[in-house]
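Enquirer: give the three-dimensional model of this entry:
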Amino acid sequence: MPLITVSYTSSRQSPSLRAEIANAVSELTAKILHKDPKVTAIIVKSVEASDWFAGGKSLAEQKLASYWIDIHVTEGTNTKDEKAAYLAAMFKRMAEILGPLHPETYLHVDEVKGDAYGFGGLTQERRYIAGKLDVSLQAAGEPSHPRPDRQLAARN
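Expert: Just a heads-up that it's a prediction; the model follows:
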């Protein structure tokens, strides 16, 4: 259930560019980091090349593309090798999409503690524990409702 923010700059202009980036990021995140695309959120933002500086010059001057990807995942869910493979694969794929990349192009895998991160009103830790105990999920503060299958079993 990662939250991924992609900021990019490129001379390539296309109405479908943001969707291409989001699709590539989603695909590689699923394939390499084993994250479910159904619960992956991706924000894609364009930055003017004249506003992006690397090595003391704007990328407009250098005629190069770049990106900054910040992905939040639950701590301990990926190995060092998976993260390294993800960075390498993303650099290759984004070069195919955006064009030649400046070497100072970054990706950050931000590992967040499961008790401090979640979606739909539930932390990842709560989801993990509920899965291990086979209990229904509810956000903190919501009233507890017995599971129908457990009510039936209790009657028998």
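
Enquirer: please make it C-alpha for all contacts and neighbour counts, starting now.
Expert: Noted.

Enquirer: for the residue lying closest to Tyr106 once chain neighbours are set aside, what are its contacts?
Expert: Using CA to CA, 6 or more residues apart in numbering and skipping the chain neighbours, the partner closest in space to Tyr106 is Trp68 (4.9 Å). Counting by CA atoms under 8 Å, 6 or more residues apart in numbering, Trp68 makes contact with 5-8, 105-108.

Enquirer: before we compare anything, build this one as well:
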Amino acid sequence: MPHIALLLSGPADPLLTRRAVDTLAALTQATLGKQPQVIAVTVQYIPDDAWFVGGQSLATLGLHAFNLEISVTDETNTKAEKARFLREVHAAMAQMHGPLHEVSYVHVVDARAAAYGYGGKTQEHRHQQAGV
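Expert: Sure, this is the predicted structure:
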């Protein structure tokens, strides 16, 4: 775990994609303590003229934006860890994809262990099998 879904404004950019994936994986490992071998990332691009904030397109505003949703098993991270993750993701994205509109979202989804997993097994099952 976890899965990260990243939306970026603008045209597809393979170099930005690679940089974003590497940065997000590193931040997820460092701030949320997740294992790199189970961090999955998907990236999609939305044209600037199809992304609106406050009724104005990013193309009109001359800014970029992102939306990141990361699913983690509930109760595996503290509020402080999640707040740090939000801050560090926003700062990294501003550096990589600026100028960045402030209204760029990060959503840490706390998924229940019995309703979330990979490889056909829930995280609850993995926890019980580990004997923790």
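
Enquirer: what's the TM-score for these two chains?
Expert: Between these two chains, after superposing, the TM-score reads 0.96 (TM-score structural alignment, normalised by the length of structure 2); 132 aligned residues with a CA RMSD of 1.3 Å.

Enquirer: how close does the helix or strand the residue nearest to Tyr106 of structure 1 falls within sit to structure 2?
Expert: Element membership for Trp68 of structure 1, per DSSP states H and E: strand 66-74. Its matched residues in structure 2 lie on average 0.4 Å from strand 66-74 of structure 1 after superposition (mean CA distance after the TM-score superposition for structure 1).

Enquirer: how far out from the middle of the chain is stretch 86-98 of structure 1?
Expert: 15 Å (CA atoms, centre = their mean, to the nearest Å).

Enquirer: cool, and stretch 42-62 of structure 2?
Expert: From the chain centre to the centre of stretch 42-62 of structure 2 is a distance of 18 Å (CA atoms, centre = their mean).

Enquirer: any idea how far Ala154 of structure 1 is from the residue nearest to Tyr106 of structure 1?
Expert: In this view, Trp68 of structure 1 and Ala154 of structure 1 are 53 Å apart by CA to CA, to the nearest Å.

Enquirer: ok, now Glu96 of structure 1?
Expert: Separation of Glu96 of structure 1 from Ala154 of structure 1 (CA to CA): 58 Å.

Enquirer: and the strands in structure 2?
Expert: Using DSSP state E, the strands of structure 2 run over 3-9, 40-46, 52-53, 56-57, 66-73, 105-111, 117-118, 121-122.

Enquirer: output those as a markdown table; include the columns distance to Thr23 of structure 2.
Expert: Conversion of the strands of structure 2 to a markdown table gives the following (distance: least, CA to CA, whole Å):
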| stretch | distance to Thr23 of structure 2 |
| --- | --- |
| strand 3-9 | 12 |
| strand 40-46 | 11 |
| strand 52-53 | 25 |
| strand 56-57 | 27 |
| strand 66-73 | 13 |
| strand 105-111 | 15 |
| strand 117-118 | 23 |
| strand 121-122 | 27 |
